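Asks: any chance you can model this:
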Amino acid sequence: MATYTNRYRVDASFDETIEAVTDALGEEGFGVLADIDMQGAFQSKLDEEFDRYRILGACNPALAFDALDEEFELGALLPCNVVVYDDGDATGVSVVDPTEMLSVVDNDDLDPIVDEVAGRLERALEAVPDAEPVGE
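Replies: Next up, the predicted model:
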């Protein structure tokens, strides 16, 4: 099981979950800079079938600015990815754990920013209606 993400199960349709996750991220100051449709990409590029799977590249501009001001190369690890996917009779949501992701960066000045990002992402996903953490 992945330890670099926090997972949720949402008792809602895929499209409803995308909308709810996007709205909840917005409430915590995150915009979605990228919306990557992996199902569509695999179909068009490889002629392969795949479950519905979207990667939302979420960014809080103020926190990203502060983080890049402390660690210029950090952009290679941004934005924070949130994955929404078909999970049988529900919709799965997996969000990167910023604490794990940024543990590769040896810069203690980032710690308060990482904590802020982690808290905001957690609050956002907990605000999604019918979302339940998985594996806790």
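Asks: from here on, just use CA atoms for contacts and neighbour counts.
Replies: Will do.
Asks: buried sites along the host helix or strand of V21?
Replies: For V21, the host element (DSSP states H and E) is helix 14-27. By neighbour count with 16 or more other Cα atoms under 10 Å, helix 14-27 contains the buried residues 14, 17-18, 20-26.
Asks: what packs against that helix?
Replies: Contacts defined by 3 or more Cα pairs under 8 Å, 6 or more residues apart in numbering; DSSP states H and E place helix 14-27 against strand 31-37, strand 80-87, strand 90-96, helix 111-126.
Asks: buried residues in the longest one, which are they?
Replies: Judged by neighbour count using 16+ other Cα under 10 Å, the buried positions of helix 111-126 are 113-114, 117-118, 120-122, 124-126.
Asks: now the angle from the one helix or strand K45 maps to to strand 80-87?
Replies: Per DSSP H and E, K45 falls inside helix 38-46. The directions of helix 38-46 and strand 80-87 differ by 90 degrees, with axes from the mean of the first three to the mean of the last three Cα atoms, to 10 degrees as the criterion.
Asks: need the contact partners of the helix or strand just after helix 38-46.
Replies: Sequence order places strand 53-59 as the next helix or strand after helix 38-46, per DSSP H and E. With contacts defined as Cα atoms under 8 Å, 6 or more residues apart in numbering, strand 53-59 is touched by 25, 30-39, 78-86.
Asks: let's see this one next to it:
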Amino acid sequence: MLGYRILGTCNTALAGEAMELDRAIGVAVPCNVVIREDPGGAVSVIEALNPESLVDLAGQEQLAQVVSRTSDGLQAAMHTLSESAGPV
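Replies: This next block holds a predicted model:
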């Protein structure tokens, strides 16, 4: 099997803010980043759910500010991972 890792990355403060706006959003909070080996084995692939999809899913425009901060942090973390990613 090819290398595959799931990293738990939940920012509990931001998740808490989102759940104060919509108590049901907890089931959809994107708290995982996947790092997996490409089938060719030459590169690692880093993936995560786009947090901005939560605004559409919940239909709560108030979530946009929380989601924006979440998205910024997640993108920065994924960038850091991509620069240092070695074998999975």
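Asks: circling back: A67 of the first structure: which of the buried residues of helix 111-126 of the first structure is nearest?
Replies: Closest approach between these and A67 of the first structure, by Cα to Cα: I113, at 6.6 Å.
Asks: show me the contacts for that closest one.
Replies: Shown in contact with I113 of the first structure (Cα under 8 Å, 6+ apart): 63, 66-67.
Asks: separation between G75 of the first structure and M38 of the first structure?
Replies: G75 of the first structure sits 22 Å away from M38 of the first structure, going by Cα to Cα, to the nearest Å.
Asks: ok, those two, which is more surrounded?
Replies: M38 (16 against 12; other Cα atoms under 10 Å).
Asks: mind listing what V10 of the first structure touches?
Replies: 17, 90-93, 128-132.
Asks: let's go with 7 Å and repeat that
Replies: With contact set as Cα atoms under 7 Å, 6 or more residues apart in numbering, V10 of the first structure has these partners: 90-92, 130-132.
Asks: center of the first structure, which residue is that?
Replies: Centroid check for the first structure by Cα atoms, centre = their mean gives V82 as the closest residue, at 2.1 Å.
Asks: what does it align to in the second structure?
Replies: Aligning on TM-score structural alignment places V82 of the first structure opposite V33 in the second structure.
Asks: next: R123 of the first structure.
Replies: Matched to the second structure by TM-score structural alignment, R123 of the first structure sits across from A76.
Asks: same check on N107 of the first structure?
Replies: When the second structure is aligned by TM-score structural alignment, N107 of the first structure is paired with Q60.
Asks: how about that match, secondary structure?
Replies: coil (DSSP: H, G, I helix; E, B strand; the rest coil).
Asks: pull the number of nearby residues for it.
Replies: Neighbour count of Q60 of the second structure, defined by other Cα under 10 Å: 14.
Asks: tell me how far it lies from V67 of the second structure.
Replies: Where V67 of the second structure is concerned, Q60 of the second structure sits at a distance of 11 Å (Cα to Cα).
Asks: list the buried residues for the helix holding K45 of the first structure?
Replies: By 16+ other Cα under 10 Å, the buried positions in helix 38-46 of the first structure come out as 38-40.
Asks: can I get the helices and strands packed on helix 14-27 of the first structure in CSV with distance to R7 of the first structure?
Replies: Formatted as CSV, those follow (distance: least, Cα to Cα, whole Å):
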stretch, distance to R7 of the first structure
strand 31-37, 19
strand 80-87, 9
strand 90-96, 4
helix 111-126, 9
